[in-house]
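**Student:** coords below, sequence missing:
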């Protein structure tokens, strides 16, 4: 049986970890990436872990002709996992056109290429930002979505709405996975989060400060209505997240009756404040962090954490790694691979 899967944004943080778990499960993986926020050497790192070198296509999904050509070349694929998107909340607010152009064109060109080549299964990388300021916690999938606080978040919300409309045409089956806050790295230390430029996410910001690449960690706000005033997030290990994609793909491919878009939250169900993460890092790593409290960051909400019961019940997915594991693996990756891209 053919088991080829196209993974867009496959050299990125979540995409590369998902490629590893797909290969471990026996899938053949095609990675598509324009390398705008990733490194080509990630392919070698995936090979180091699995012993299998994924196919790599350097494609800018904003180019419809290139996208069509690539999908035609791999028209025997049985599904797509669509990670490729710009994802920095702050940048999306200062340059919204860049985000709307890239994230919408990428999704639309992928869907058109899938339709042209009779590829009918897609998993969409979404975000908890689609809930806006949630009415209640923990967040369940049936909670209404709201206008997100950033253009980035809005590309995820509208992306889901695009899929909702397309599946009604009958040729597409889709699952949208709403992530909370992925951190961590592969336990081998061979792949992890390595953003180009200044990190937008907390954990690489912490680890780069700890190794001295950045002078100081900024904590955005300490006046939220939380236990210590800093924002609460649901941090999830990237390997647990990657395994959820494999579970979702198996479900999508085996559930012949599914004709609609299905939504799943991916989180641990437990919220940690930014200060709790900092203090846990200092304990686990033995490194004292230089940090300062600054004003709140525009677009942030006070608390977000998930109810993950649906993914557990329907997909058979479970979270196995705790905050100490996430931080230990992130720190190992930072120490071992900071200069080896």
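**Tutor:** Looks like it arrived, so ask away. Not measured: the values here are computed from a predicted model.
**Student:** all contacts plus neighbour counts: C-alpha atoms, from now on.
**Tutor:** Fine.
**Student:** And the strands in the stretch 51-200 of the chain?
**Tutor:** 55-58, 79-82, 121-127, 173-179, 181-183 (DSSP state E, counting those that start in this stretch).
**Student:** Out of those, flag the one nearest residue 68.
**Tutor:** Counting by CA to CA, residue 68 lies closest to strand 55-58 out of the strands of the stretch 51-200 of the chain; the figure is 12.4 Å.
**Student:** Now do that closest one: which elements does it pack against?
**Tutor:** Contacts defined by 3 or more CA pairs under 8 Å, 6 or more residues apart in numbering; DSSP states H and E place strand 55-58 against strand 28-33.
**Student:** List the buried residues in the strand it packs on.
**Tutor:** Within strand 28-33, the residues that count as buried by 16 or more other CA atoms under 10 Å are 28, 29, 30, 31, 32, 33.
**Student:** could the strands of the stretch 51-200 of the chain go into JSON lines alongside mean neighbour count and distance to residue 230?
**Tutor:** What follows is the strands of the stretch 51-200 of the chain, written out as JSON lines (neighbours: other CA atoms under 10 Å; distance: least, CA to CA, whole Å):
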{"stretch": "strand 55-58", "mean neighbour count": "14", "distance to residue 230": "40"}
{"stretch": "strand 79-82", "mean neighbour count": "24", "distance to residue 230": "32"}
{"stretch": "strand 121-127", "mean neighbour count": "24", "distance to residue 230": "21"}
{"stretch": "strand 173-179", "mean neighbour count": "24", "distance to residue 230": "20"}
{"stretch": "strand 181-183", "mean neighbour count": "24", "distance to residue 230": "15"}
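**Student:** how about these in TSV, adding distance to residue 42?
**Tutor:** Output for the strands of the stretch 51-200 of the chain, formatted as TSV (distance: least, CA to CA, whole Å):
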stretch	distance to residue 42
strand 55-58	10
strand 79-82	18
strand 121-127	20
strand 173-179	22
strand 181-183	17
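**Student:** now the helix ranked longest in the chain and strand 121-127, what's the angle there?
**Tutor:** Counting residues, the longest helix found in the chain (DSSP state H) is helix 96-116. For helix 96-116 against strand 121-127, the angle by axes from the mean of the first three to the mean of the last three CA atoms, to 10 degrees is 160 degrees.
**Student:** Show me which positions of helix 96-116 end up buried.
**Tutor:** Applying 16+ other CA under 10 Å to helix 96-116 flags 96, 99-100, 102-114 as buried.
**Student:** So what's the gap between it and the chain middle?
**Tutor:** On the basis of CA atoms, centre = their mean, to the nearest Å, helix 96-116 sits 17 Å off its chain's mean C-alpha point.
**Student:** structure B:
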């Protein structure tokens, strides 16, 4: 079975390609390398011991995307490509709306042209906005507190409308919580361009000496220590959820939504202290103002994924911290 992976050179996409190859799927990867490196593709091939086609392609280029579908007998798509930083989306919203939405529209149009109707979409817990209660279930009200979240919510609605128009589509919307960690080999991991937007690569870059200190955005939330609480999930567990979702589309028509999280909330300072305990590395930090668009507490109820997909997260916070540090310590400057 041939799977097209968009954004397959990125953090989550590259780990998904490893897992797909491990499960003996045929893989075709596209990525525009705007926030990733070709090195990740080479290392995925090394880890898997397998080759696969890779195209440098922007999803805004519909002609190039069409050529890729014409060249391969693609049967399903895992769609990771897109911009993903909450804070940046507040600063440059038009770029986020254009890149994330237009890219997905082009992808769906080309899929339709080639009668490819199985799609696994990378959504986000940001579509729940600022939930009144936790843990968060899939049927909670949806909203968004930032442009990044708005793009995910809009795409979810587009895909729901697409399914209404043609019920033969088989679509799974996966709402991620907070992926951290890296492949156990230390060969691939999260490698942001410039100053990291996500907390774990910021922590590891402080630990390795690339950054002076961590900025903790807000300590006045209604949480155990005042810092934001999130559901951190190991990236390997996350991509295994994608494999289960792909299997689900083989046997189920329709559109379905699943949370991918551990069901456990940890504060920012919990994460910092656990990282220090696991690695022995000091992480100096300063408290700064809240970031626009951030919320206080967000963690999943993953029961539906366990019941319907047969998936549950297995790795704990210590393993997430250890694998993140293994990646960074082996690759002080990234790729």
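**Tutor:** Yes, it's here. Every value quoted in this text rests on a predicted model; they were computed, and no experiment measured them.
**Student:** quick one on the thing from earlier: just give me the closest of the buried residues of helix 96-116 of structure 1 to residue 59 of structure 1.
**Tutor:** Closest to residue 59 of structure 1, out of all of those and judged by CA to CA, is residue 106, at 10.5 Å.
**Student:** From residue 215 of structure 1, how far out is that closest one?
**Tutor:** 35 Å (CA to CA, to the nearest Å).
**Student:** Tell me which of the strands of the stretch 51-200 of structure 1 lies nearest to residue 164 of structure 1.
**Tutor:** Smallest distance to residue 164 of structure 1 across the strands of the stretch 51-200 of structure 1 (CA to CA): 8.5 Å, for strand 173-179.
**Student:** What mean distance separates that closest one from the matching residues in structure 2?
**Tutor:** For strand 173-179 of structure 1, the mean deviation from structure 2 after alignment is 0.4 Å (mean CA distance after the TM-score superposition for structure 1).
**Student:** which residues in structure 2 does that strand match up with?
**Tutor:** Per TM-score structural alignment, the counterpart of strand 173-179 of structure 1 in structure 2 is residues 170-176.
**Student:** again with stretch 281-292 of structure 1
**Tutor:** Under TM-score structural alignment, the match for stretch 281-292 of structure 1 is residues 275-286.
**Student:** Now flag whichever of the buried residues of helix 96-116 of structure 1 is closest to residue 152 of structure 1.
**Tutor:** Residue 152 of structure 1 lies nearest to residue 99 out of the buried residues of helix 96-116 of structure 1, by CA to CA, at 6.4 Å.
**Student:** residues touching the equivalent of the closest one over in structure 2, list them.
**Tutor:** Residue pairing (TM-score structural alignment): residue 99 of structure 1 is matched to residue 96 of structure 2. Neighbouring residues of residue 96 of structure 2 by CA atoms under 8 Å, 6 or more residues apart in numbering: 83, 89, 147, 148, 151.
**Student:** mind listing what the first one touches?
**Tutor:** Under the criterion of CA under 8 Å, 6+ apart, the contact list for residue 83 of structure 2 reads 96, 99, 100, 148.
**Student:** what do we get in structure 1 for it?
**Tutor:** Under TM-score structural alignment, residue 83 of structure 2 pairs with residue 86 in structure 1.
**Student:** Tell me how many other residues crowd residue 292 of structure 1.
**Tutor:** By the criterion of other CA atoms under 10 Å, residue 292 of structure 1 has 11 neighbours.
**Student:** leaving aside the residues next to it on the chain, what's closest to it?
**Tutor:** Residue nearest to residue 292 of structure 1 in three dimensions, not counting chain neighbours: residue 218, with 5.2 Å by CA to CA, 6 or more residues apart in numbering.
**Student:** counterpart of residue 6 of structure 1 in structure 2?
**Tutor:** In structure 2, residue 6 of structure 1 lands on residue 4 (TM-score structural alignment).
**Student:** coming back round to it: farthest-separated two in the contacts of residue 83 of structure 2?
**Tutor:** With CA to CA as the measure, no two of these lie farther apart than 99 and 148, at 10.6 Å.
**Student:** My read is that residue 320 of structure 2 contacts residue 180, right?
**Tutor:** Yes: if you go by CA atoms under 8 Å, residue 320 of structure 2 and residue 180 touch, sitting 6.3 Å apart.
**Student:** neighbours around residue 204 of structure 1, how many?
**Tutor:** Residue 204 of structure 1: 21 neighbours (other CA under 10 Å).
**Student:** which stretch of helix or strand covers it?
**Tutor:** Per DSSP states H and E, residue 204 of structure 1 falls inside helix 202-210.
**Student:** what comes into contact with that helix?
**Tutor:** Outside helix 202-210 of structure 1, the residues that reach it (CA under 8 Å, 6+ apart) are 183-184, 193-195, 198-199, 214-217, 278, 287-290, 327, 330-331, 334.
**Student:** go on, stretch 232-245 of structure 2?
**Tutor:** Residues outside stretch 232-245 of structure 2 that contact it (CA under 8 Å, 6+ apart): 12, 15-16, 19-20, 120, 172, 174, 176-183, 260-262, 264-266, 309-317, 320.
**Student:** for that stretch, the distance to its chain's centre please.
**Tutor:** Distance of stretch 232-245 of structure 2 from the chain centroid (CA atoms, centre = their mean) equals 9 Å.
**Student:** what's the answer for stretch 128-138 of structure 1, then?
**Tutor:** Per CA atoms, centre = their mean, the centroid offset for stretch 128-138 of structure 1 relative to its chain is 18 Å.
**Student:** what residues does that stretch touch?
**Tutor:** 143-149, 153-154, 156-157, 178-180, 265, 269, 301, 304-307.
**Student:** Distance check, the residue nearest to residue 12 of structure 1 when sequence neighbours are not counted against residue 271 of structure 1.
**Tutor:** In this structure, residue 12 of structure 1 finds its nearest non-sequential neighbour in residue 38, 5.3 Å apart by CA to CA, 6+ apart. Per CA to CA, residue 38 of structure 1 is found 29 Å from residue 271 of structure 1.
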